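Chemist: Mind folding the following:
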Amino acid sequence: MSGSRLDTLTSWHADWKGLRVAVLGLSVTGFSVADTLAELGADVLVVTESADEEYARLLPVIGARLWTGSLAAVPAELLAFTPDVVVASPGFPPHHPVISWATSGGAALWGDIELAWRVRDKVTRADGNPADWVLITGTNGKTTTTQLTATMLAESGLRAAPCGNIGVPVLDAVRDPAGFDVLVVEVSSHQLWYLGQQRGSDRLSPHASVCLNLADDHLEWHGSRAAYRDAKALVYENTRIACVYNKSDVATREMVEEAEVVEGCRAIGFDLGVPGPSDLGIVDGILVDRAFHDDRHHSALELTTLAELAQRGLSAPHVVANILAAAALARSLGVAPENIRDALQRFRLDPHRIEVVAVAGGVTWVDDSKATNPHAAASSLAAYPGAVWVVGGLLKGVDIADLVAARGNRAKAAVVIGVDRAEIVAAFARHAPSVPIFEVDHAQTEDVMAVAVELAASVARDGDTVLLAPAAASFDQFASYADRGTRFADAVRDRIERGSGDDHHRPTPHAGA
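Modeler: This is a model prediction of the structure:
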């Protein structure tokens, strides 16, 4: 199909009939794509290695076809289909054989974000315009910041939908008949890479955008550190009002400086220091806005205080940074400072995010299973220095040595779990040899956390914290980071209920530790 036809497909009300679209993957995102395209009248073929039984049953009902089988090479059925567009679920990396085929052939390559932007006018606001979009990315803190921003917007009376990589497909939000004023879209580096494949004239143009931070992650997907960074930087492209960046992370500032934005768009910084006239920050324990304020050169607007955040369990430094970023995004949409303060009074972090699961015998047990990479774990360790650190899992090609060198030497002990234990143990031997190391070599999922908790309890004493901050993915031994955190919490509570009193039988640390 010629590019000119695709260039006309920039509205829900355009003529999508007869468009041949191959949808790669049948997760929740893949199904939302297939469902949307079928509703538009496109000819949809879903191609996936395996299919959830419910989704497979629903596809013919909505008018889409399904092919399952090996994708080690481009299947003949896909070649014969000759799609005009390939819409890939974000799990497919750029080097996947089917993606390589699509990029080298005549088909356009989209992700779900691209499709959602094109059909964003299905439901419009009272003024006749579609919802504004706010884009949020970063190595860590995306989901919390997305939820914070949506909560602040809702407190001001705006209809806001947190969606995207947070778990609710953006296409579901676009098609919600109730409609929204603002879509707060969490975007992963995978989704941003696909967004970077855009070729049409109607390119995504968010009201505001932020990259919260940048650290190595998903390098096996992107292929290099530079490619990962470049994907993240795409969040700022074509932003209309505010590019929010982390003053403490020079990479995010450079992304803003390099971005092609709409004329008049402002760069808004945030960090935990005293803010400049276009920043949000902290002065004498008060979170303040000096960006969206008429007298920003001489005064600041109070948003909340560190003391108030501490009362809500929101005072960890990385959480405060997320709050400032969310406040900047909300303020760019006109949310009043008092709405931000009120929203924070009722906000709760999701489970498995620096969640205190128990305090017993003077020991505090903290579940931060969501710390799935070294950057996130570093933030947790900064909040709980000297903790007994439960660490490990699937490292995803990321070197953990820098984290161990920077934070590991302050740990009271380390309990190492997961399939990539050897790399972690070696990093401690090299950078923190005085820290006692205990390995959990149990392969059975149900045993891992019970053993890890017993080992941690054997060294934790009154006043100590045991911190689950794995710095790694969970899929080697658990269904998800949530499953990992739940099993940790269950093992802690089970131990407390049993009133285990055999801590004097202390195991010997790892040899060489």
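
Chemist: okay, CA-based contacts and neighbour counts for the rest of this
Modeler: Will do.

Chemist: how many other residues sit next to residue 476?
Modeler: Neighbours of residue 476 under the rule other Cα atoms under 10 Å: 17.

Chemist: Wait, residue 212 touches residue 140, no?
Modeler: Yes - using Cα atoms under 8 Å, residue 212 is in contact with residue 140, at 7.2 Å.

Chemist: distance of residue 468 from residue 381?
Modeler: Per Cα to Cα, to the nearest Å, residue 468 is found 10 Å from residue 381.

Chemist: and these two? which has more neighbours close in?
Modeler: residue 468 (33 against 22).

Chemist: Contacts only, for the more buried one.
Modeler: Neighbour list for residue 468: 366-369, 389-391, 485, 488 [criterion: Cα atoms under 8 Å, 6 or more residues apart in numbering].

Chemist: Just the ones of these in strands?
Modeler: In strands, defined here by DSSP state E, the members of those are 366-367, 389-391.

Chemist: For the stretch 401-513 of the chain, just list every one of the strands.
Modeler: Along the stretch 401-513 of the chain, counting by DSSP state E, counting those that start in this stretch, strands occupy 413-416, 437-439, 465-468.

Chemist: Which among the ones you listed is found nearest to residue 241?
Modeler: Of all these, the one in closest proximity to residue 241, counting by Cα to Cα, is strand 465-468 (38.9 Å).

Chemist: Could you point out the longest helix of this protein?
Modeler: Determined from DSSP state H, the single longest helix within the chain is helix 481-498.

Chemist: That one: which residues count as buried?
Modeler: Using 16 or more other Cα atoms under 10 Å as the test for burial, helix 481-498 gives 481-493, 495.

Chemist: circling back: please indicate which of the ones in strands among the contacts of residue 468 are buried?
Modeler: Among the ones in strands among the contacts of residue 468, those classed as buried by 16+ other Cα under 10 Å are 366-367, 389-391.

Chemist: In CSV, list the residues you listed along with distance to residue 309.
Modeler: Output for those, formatted as CSV (distance: Cα to Cα, whole Å):
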residue, distance to residue 309
366, 18
367, 19
389, 25
390, 27
391, 28
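
Chemist: tell me the contacts of residue 426?
Modeler: Residue 426 makes contact with no residue, according to Cα under 8 Å, 6+ apart.

Chemist: gap between the residue nearest in space to the middle of the chain and residue 135?
Modeler: With distances taken as Cα atoms, centre = their mean, the residue of the chain nearest its centroid is residue 142 (4.3 Å). According to Cα to Cα, residue 142 and residue 135 sit 10 Å apart.

Chemist: let's see this one next to it:
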Amino acid sequence: MGSQEVSSVDWQGKHVTVAGLGVSGIPAARALNERGARVTVVNDGDDDRARAQAAELEALGITVRLGDGATLPPSTDLVVTAPGWQPDKPLFLAAAEAGVPVWGDVELAWRLRGSGGRKPAPWLAVTGTNGKTTTVRMLASILEAAGLRTAAVGNIGVSLLDAVLGDQEYDVLAVELSSYQLHWAPSLRAHSAAVLNLAPDHLDWHGSMAAYAADKGRVYEGNTVACVYNAADPATEDLVREADVEEGCRAIGFTLGAPGPSQLGVVDGILVDRAFVANRHKQAQELAEVSDVHPPAPHNIANALAAAALARAFGVEAAAVRDGLRAFRPDAHRIEHIADIGEVAYVDDSKATNTHAAEASLAAYDSVVWIAGGLAKGAAFDALVTGAAKRLRGAVLMGADRALIREALTRHAPEVPVVDLERTDTGAMSEAVAQAAALARPGDTVLLAPACASMDMFTNYNKRGEAFADAVRARADESA
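Modeler: Next up is the predicted model:
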């Protein structure tokens, strides 16, 4: 199937089982019901919220089965699953045994795009272990600066189904895709796509690093114009080599150094393009200055180059790349500067929930008092600490798996002073900030880059970041 071909399915009377209520399941059930399918929603949970959601769907004639997400309903023709459901769940094993296909919400959106006779918008897709949301939002900002109707959608929180079935028509979509979503999207064919980086993550879900990488690599399948890879991460280029793409599709690298032909990179503080120019062996197009990227941390410059590469693959002019990057501001809790107190900067990167993200965050600053810890998710911290050791003024550790980080610091940075916080109450973050402030010297950065998930102490990484920001602002008020 070509990348822009619309798959037509006659849904009338088909029995579709939707796995999971929630952000993707409810829109999927509604959309399929509207198209004449017989829809059964199965859900593991059976709480008050699930029962309220079920009542709304049942009023539309949709069957909902709460508390039993394991059994495949009889005569099911298709399963549409929420992306987080693991592939080894009994429901999917039963579907495989019965020869019933399983789609995710992304696959369903891909199949339904162009409904109502509208021309389907091409997708520019982004995946990777870290930086996806920032890159997709940068890309959308660049596309908007070019005068294109667009939206940042997908794993970013805006449902792809809502985007492809809503009243708004788009020229192009900037699509964030997780490894979960790609696993369940066999026929997705993007205009162009990028894999930003690959590091161990979600291995409990995928089963192995090889399986995780293979699911990420699905984003390149059937690309028509460009497969964008990270020249500093050979595994991403390997995925391009393994992909089955349309004839004429090009491999486009991005690098923080000077770019070679068919690459975007940085020269003397300028983001330059040697891929989408008339003579890439002799010419380079200036796109923007490093100072146009906010914040201009190395990994964020890499995000900007990836976004620029996808935009240029879609034909966007250089001036729009510059204007879009200038207009963009990152979401909260992503290298967010909170305050300067006594010549010490306080930065919230609560979104750094794994070692790969924390490594990039730590590399952005010369002298750091590091606040870290939480749920390690099976991660090891030796490589992270070894790489950051020379930058560390001190470390304040908190959360369930802080001992793992402390042990890595003892092995690889024994001279770095460490404060180990046992408390896990709501005041723990305030104490962490106070202890970090005591370790810091003028010119230092107190950096919340936990390298761990947050759920041992906080509802999510947003709440953790808010606690840090509140503690910093309270300290700033006291010192004013």
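
Chemist: residue range for stretch 201-212 of structure 2 in structure 1?
Modeler: Per the alignment by TM-score structural alignment, stretch 201-212 of structure 2 matches residues 217-228 in structure 1.

Chemist: and if you look at stretch 25-43 of structure 2?
Modeler: Mapped onto structure 1 using TM-score structural alignment, stretch 25-43 of structure 2 covers residues 30-48.

Chemist: Need the contact partners of the matching stretch.
Modeler: Here stretch 30-48 of structure 1 makes contact (Cα under 8 Å, 6+ apart) with 12, 16-26, 55, 59, 62-69, 71, 78, 87-89, 112, 115, 169, 171-172.

Chemist: which among the residues you listed end up buried?
Modeler: Buried by 16+ other Cα under 10 Å: 12, 16, 19-26, 55, 59, 63-67, 87-89, 112, 115, 169, 171-172, out of those.

Chemist: Run the chain-centre distance for stretch 160-173 of structure 2.
Modeler: Centroid displacement of stretch 160-173 of structure 2 relative to its chain, using Cα atoms, centre = their mean, to the nearest Å, is 20 Å.

Chemist: looking at structure 1, where would I find the counterpart of it?
Modeler: Going by TM-score structural alignment: stretch 160-173 of structure 2 matches residues 170-183.

Chemist: Going by neighbour count, list what's buried in that stretch.
Modeler: Neighbour-count burial for stretch 170-183 of structure 1 [16+ other Cα under 10 Å]: 170-175, 179-183.

Chemist: so who does the residue nearest to the centre of structure 1 touch?
Modeler: Counting by Cα under 8 Å, 6+ apart, residue 142 of structure 1 makes contact with 136, 186, 212.

Chemist: can you check residue 62 of structure 1 too?
Modeler: With contacts defined as Cα under 8 Å, 6+ apart, residue 62 of structure 1 is in contact with 35, 38-39.

Chemist: And residue 130 of structure 2, by the same measure?
Modeler: 196-197, 356-357.

Chemist: Now do the end-to-end distance for stretch 256-269 of structure 1.
Modeler: 10 Å.

Chemist: what range in structure 2 matches it?
Modeler: Using TM-score structural alignment, the residues of structure 2 aligned to stretch 256-269 of structure 1 are 240-253.

Chemist: Other residues contacting that stretch?
Modeler: Contacts with stretch 240-253 of structure 2, where a contact means Cα under 8 Å, 6+ apart, come from 217-218, 220-231, 262-264, 275, 309.

Chemist: Kindly recompute the last result at 6 Å.
Modeler: Residues outside stretch 240-253 of structure 2 that contact it (Cα atoms under 6 Å, 6 or more residues apart in numbering): 220-231, 262-263.

Chemist: Same question for stretch 389-402 of structure 1.
Modeler: Stretch 389-402 of structure 1 has contacts (Cα under 6 Å, 6+ apart) with 220, 414-420, 427, 467-470, 472-474, 476.

Chemist: mind checking the SS state of residue 80 of structure 2?
Modeler: Three-state assignment for residue 80 of structure 2 (DSSP: H, G, I helix; E, B strand; the rest coil): strand.

Chemist: Would you confirm that it contacts residue 104?
Modeler: Yes - at 5.4 Å, residue 80 of structure 2 and residue 104 qualify as touching, with contact defined as Cα atoms under 6 Å.

Chemist: residue in structure 2 matching residue 114 of structure 1?
Modeler: Residue 114 of structure 1 maps onto residue 107 in structure 2, with residues paired by TM-score structural alignment.

Chemist: Give me the range in structure 2 that the longest helix of structure 1 lines up against.
Modeler: Alignment of helix 481-498 of structure 1 against structure 2: residues 461-478, by TM-score structural alignment.

Chemist: Quick one: average offset of the matching stretch versus structure 1, please.
Modeler: With mean Cα distance after the TM-score superposition for structure 1, stretch 461-478 of structure 2 departs from structure 1 by a mean of 1.3 Å once superposed.

Chemist: Report the distance from that stretch to the chain centre.
Modeler: Computed by Cα atoms, centre = their mean, the chain-centroid distance of stretch 461-478 of structure 2 equals 24 Å.

Chemist: swap in stretch 312-322 of structure 2?
Modeler: 23 Å.

Chemist: gap between whatever residue of structure 1 lines up with residue 371 of structure 2 and residue 28 of structure 1?
Modeler: In structure 1, the residue matched to residue 371 of structure 2 (TM-score structural alignment) is residue 390. Relative to residue 28 of structure 1, residue 390 of structure 1 is positioned 31 Å away (Cα to Cα).

Chemist: repeat for residue 225 of structure 1
Modeler: Applying Cα to Cα, the value for residue 225 of structure 1 to residue 28 of structure 1 is 28 Å.

Chemist: how much space between residue 361 of structure 1 and residue 463 of structure 1?
Modeler: With distances taken as Cα to Cα, residue 361 of structure 1 is found 9 Å from residue 463 of structure 1.

Chemist: gap between the two ends of the match of stretch 160-173 of structure 2?
Modeler: End-to-end span of stretch 170-183 of structure 1 (Cα to Cα): 8 Å.

Chemist: Return the residues in contact with whatever residue of structure 1 lines up with residue 349 of structure 2.
Modeler: Aligned by TM-score structural alignment, residue 349 of structure 2 pairs with residue 368 of structure 1. Contact analysis of residue 368 of structure 1 by Cα under 6 Å, 6+ apart lists 352-354, 468-469.
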